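Asker: Quick one, fold the following:
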Amino acid sequence: METNLDNHRQAKPCIQARNLVLGYEKDRQINTVAANVSFDLFGGELTCMMGPNGVGKSTLLKAILNQNLPLKGTILMGEKEIGLLDDQDRAKTIAVVLTEKIRSGLMTVRELVALGRTPHTGWLGHLSKTDNDIVDRVLKMTHLDLISGKKLAELSDGQRQTAMIARALAQDSGILILDEPTAHLDLTNRFEIMYLLKKLAKEADKAILVVTHDLEVAMETADQLWIMSHQEPLVSGSPEDLMLEGQIQKLLPGNKWEIDANNGKIRLKNPSVLPEITGPKHVRHWVRNALRKNIDLPMPEKIITTDNPLEIIVYKAQKSTSFSSISAMIRFFKKGTL
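Answerer: Here you go, the predicted structure:
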């Protein structure tokens, strides 16, 4: 199987690692969290890291940020080991957006974004013309220029998250790392933020790594996926390749759930007792979806569907009953009159 470590042979990764062993020492005991971790992170791509809780995603992030170096193996940024970079050089190279709450709602959007220039200006924070030009460019790039004078307390959740991303972009670093940037956002803003990151990766040629549990959004937006699972090597590749190879299933340990190979959505595994369903593909899909959620109900022998108008004809013991909605069919089953 070809992985993304075999791809991009002509390109040079911003960060690369091979055969890392990740963990920590506690009470003089070495606790290994993950092993055989290898990856390449490339500029111009949005990469999403996914995996169940406890597999070492946070430990890997800390290793990349030099907060908890790997027990074995090395991480290279360009030609240099991560641990050999001083803090200021690292801040100029990697920008980070964590799931932190903004403490001062009285700060304006522009003031927050300008804080991203701190690694270049020092703590006195005097902005040169170059610094101000970069802040202006980032505000425009993230569509915050029209609200740059607004207080953070006046913003929506999506706008605040975008402002945090803009602050990181103002560092003018080649690498941007974000931990669960869409965790507290509604469905629309989750997609907006991730499409913004995808656009920034491409247009600004940045290597963007996002840790997320949001499979739907990752499948829709990511150029590359890193999948970590218990006691297994990190798997990497495009979302589409990993889906076709069955590697995406590693995100769902156990036998209860599966990821639909057609649409990437999580669902209960198809039980064997579902009836034969015929008719238009999209109607069959949603009828089957409703039956999976109500698998404990009595099941018919066969279902025939039509659309325009919707009709669902249920067959049981040579009798048929017709419904004009899926909810009406399920309520009929719940009465036990099938």
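Asker: going forward, measure contacts and count neighbours with C-alpha atoms only.
Answerer: Will do.
Asker: Can you list the residue ranges for helices in the protein?
Answerer: 57-64, 87-93, 109-114, 118-121, 129-141, 157-169, 187-203, 215-221, 239-244, 281-293, 326-334 (DSSP state H).
Asker: in stretch 206-223, what's buried?
Answerer: Neighbour counts over stretch 206-223 (16 or more other CA atoms under 10 Å) mark 206-213, 215, 217-219, 221-223 as buried.
Asker: Residue 240: neighbouring residues, count only.
Answerer: By other CA atoms under 10 Å, 18 other residues sit near residue 240.
Asker: Could you pull up the contacting residues of the closest residue to it other than its chain neighbours?
Answerer: Leaving aside its chain neighbours, residue 240 sits nearest to residue 219 (7.8 Å; criterion: CA to CA, 6 or more residues apart in numbering). Residues near residue 219 by CA atoms under 8 Å, 6 or more residues apart in numbering: 239, 240, 264.
Asker: same thing but 10 Å
Answerer: Shown in contact with residue 219 (CA atoms under 10 Å, 6 or more residues apart in numbering): 48, 225, 238, 239, 240, 243, 263, 264, 265.
Asker: my read: the second one touches residue 213, true?
Answerer: Same thing as residue 225. No: at 11.7 Å, residue 225 and residue 213 do not qualify as touching, with contact defined as CA atoms under 10 Å.
Asker: Overlap in contacts, those two.
Answerer: Common contacts of residue 225 and residue 213, defined by CA under 10 Å, 6+ apart, comprise 48, 49, 50.
Asker: which ones are touching the last one?
Answerer: By CA under 10 Å, 6+ apart, the contact list for residue 50 reads 57, 210-215, 218, 225-229, 234, 248, 250-251.
Asker: One more, so I can put them side by side:
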Amino acid sequence: MSTSNPHIALEARDLGIGYNAKKVQNYILKGIRFSILQGELAAIVGINGVGKSTLLRTLGRVQRKLAGSIWVNNIPLEHHTPLELASKISIVLTEPIASKNLTVRELIALGRQPYTNWLGTLSPDDASKIKNAIAMVGLEALQYKKCYELSDGQLQKVMIARALAQDTSLILLDEPTTHLDLYHKVHILKLLKSIAHETGKTILFTTHEIDMAIQLCDKMVLLDQKGNTFGTPGELIQQKHFEGLFPPDTIRFDPDTASFKVNK
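Answerer: Below you'll find the predicted structure:
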């Protein structure tokens, strides 16, 4: 990790998430609490429909929180202007790319939008950030290809590179391994881990790949219908938090192998 004295990069205090509908607050979850340090890789996990994506979108101020507070670098989220947030948080959501007709390099360059002048002119510093992002993710050979020519795994790497080019201290990703085979899932998550540990950026992502998150993450936010638990994978295993995640007659958690087993 690039810092010898990491500080809290992202913190949730009694956070309530959900939706406002006809002036009524519809809560999905309440009382969410966690704090992630600079340079850590962390995952939000839980069963389908529990609120993983809603939590991530709320943390990135894509949608409004219903209660509690979110702190980015020890400053409340709402105290940041949109431009300040764009220089602190980059978000990779699951929505399809607006134009796959762009080249890889052009799409990655969009990450510099918060910093360019009103004409969108790239400075030498912008060009350097783009070049570094392409190199870090290993996209040199693909940078002049059109995005529609890429596989899902390659496109996911491009989106990560765009977030890196934005050069924020915090990166939020929603399901970065969806539609990928096992090899490419592992490749993407190992890439995220190396980026977090080598650059000191804090990376938080949602995932269904709980086994992989246990193996690779520094911290995990585990959501269930009762709220959330948070800690290192080892702490969550020791406290038996994974064992009640799925119906025990179908899937059980084996603490010895830190993995889920199908009951045949």
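Asker: Only whichever of the contacts of residue 219 of structure 1 are buried, select them in ChimeraX.
Answerer: The buried residues among the contacts of residue 219 of structure 1 can be selected in ChimeraX (16+ other CA under 10 Å) with this line:
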select :48,225,238,239,240,243,264
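Asker: Over in structure 2, see which of the contacts of residue 219 of structure 1 survive.
Answerer: Retained in structure 2: 48, 225, 238, 239, 240, 243, 264, 265, out of those (criterion both residues aligned by TM-score structural alignment, their matches' CA atoms under 10 Å).
Asker: In a markdown table: those residues, plus distance to residue 39 of structure 1.
Answerer: Formatted as a markdown table, these follow (distance: CA to CA, whole Å):
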| residue | distance to residue 39 of structure 1 |
| --- | --- |
| 48 | 12 |
| 225 | 11 |
| 238 | 13 |
| 239 | 15 |
| 240 | 18 |
| 243 | 19 |
| 264 | 23 |
| 265 | 26 |
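Asker: Tell me who's in contact with the equivalent of residue 140 of structure 1 over in structure 2.
Answerer: With TM-score structural alignment as the criterion, residue 140 of structure 1 lines up with residue 135 in structure 2. Residues near residue 135 of structure 2 by CA under 10 Å, 6+ apart: 129, 141, 161.
Asker: which non-adjacent residue is nearest the residue mapped onto residue 198 of structure 2 from structure 1?
Answerer: Using TM-score structural alignment, the partner of residue 198 of structure 2 in structure 1 is residue 203. Spatial nearest neighbour of residue 203 of structure 1, excluding adjacent residues (CA to CA, 6+ apart): residue 44 at 7.4 Å.
Asker: what's the matching residue for residue 222 of structure 1 over in structure 2?
Answerer: Looking across to structure 2 (by TM-score structural alignment), residue 222 of structure 1 lines up with residue 217.
Asker: Relative to residue 44 of structure 2, how far out is that match?
Answerer: 10 Å (CA to CA, to the nearest Å).
Asker: Give the equivalent position in structure 1 for residue 32 of structure 2.
Answerer: Correspondence of residue 32 of structure 2 to structure 1, assessed by TM-score structural alignment: residue 37.
Asker: Then residue 245 of structure 2?
Answerer: Aligned counterpart of residue 245 of structure 2 in structure 1: residue 251 (TM-score structural alignment).
Asker: residues near that match, how many?
Answerer: Residue 251 of structure 1, neighbours per other CA under 10 Å, totals 20.
Asker: Verify the contact between it and residue 225 for me.
Answerer: No: with contact taken as CA under 10 Å, residue 251 of structure 1 and residue 225 are classed as non-touching, separated by 11.5 Å.
Asker: on that earlier part again, please identify which two of the contacts of residue 219 of structure 1 are farthest apart in space.
Answerer: Spatially, the most separated pair among the contacts of residue 219 of structure 1 is 48 and 263, at 17.9 Å (CA to CA).
Asker: thought residue 67 of structure 2 was touching residue 15?
Answerer: Yes: contact status for residue 67 of structure 2 versus residue 15: in contact at 5.4 Å, counting by CA under 10 Å.
Asker: the more surrounded of those two?
Answerer: Set side by side, residue 67 of structure 2 and residue 15 show more neighbours around residue 15, with 21 against 17, by other CA under 10 Å.
Asker: what number of residues lie near the residue lying closest to residue 127 of structure 1 once chain neighbours are set aside?
Answerer: Closest residue to residue 127 of structure 1 apart from its sequence neighbours, by CA to CA, 6+ apart: residue 121 at 6.7 Å. Residue 121 of structure 1 is flanked by 14 other residues according to other CA under 10 Å.
Asker: Likewise for residue 138 of structure 1?
Answerer: 25.
Asker: Contacts only, for it.
Answerer: 110, 113-114, 132, 144-145, 163, 165-172 are the contacts of residue 138 of structure 1 under CA under 10 Å, 6+ apart.
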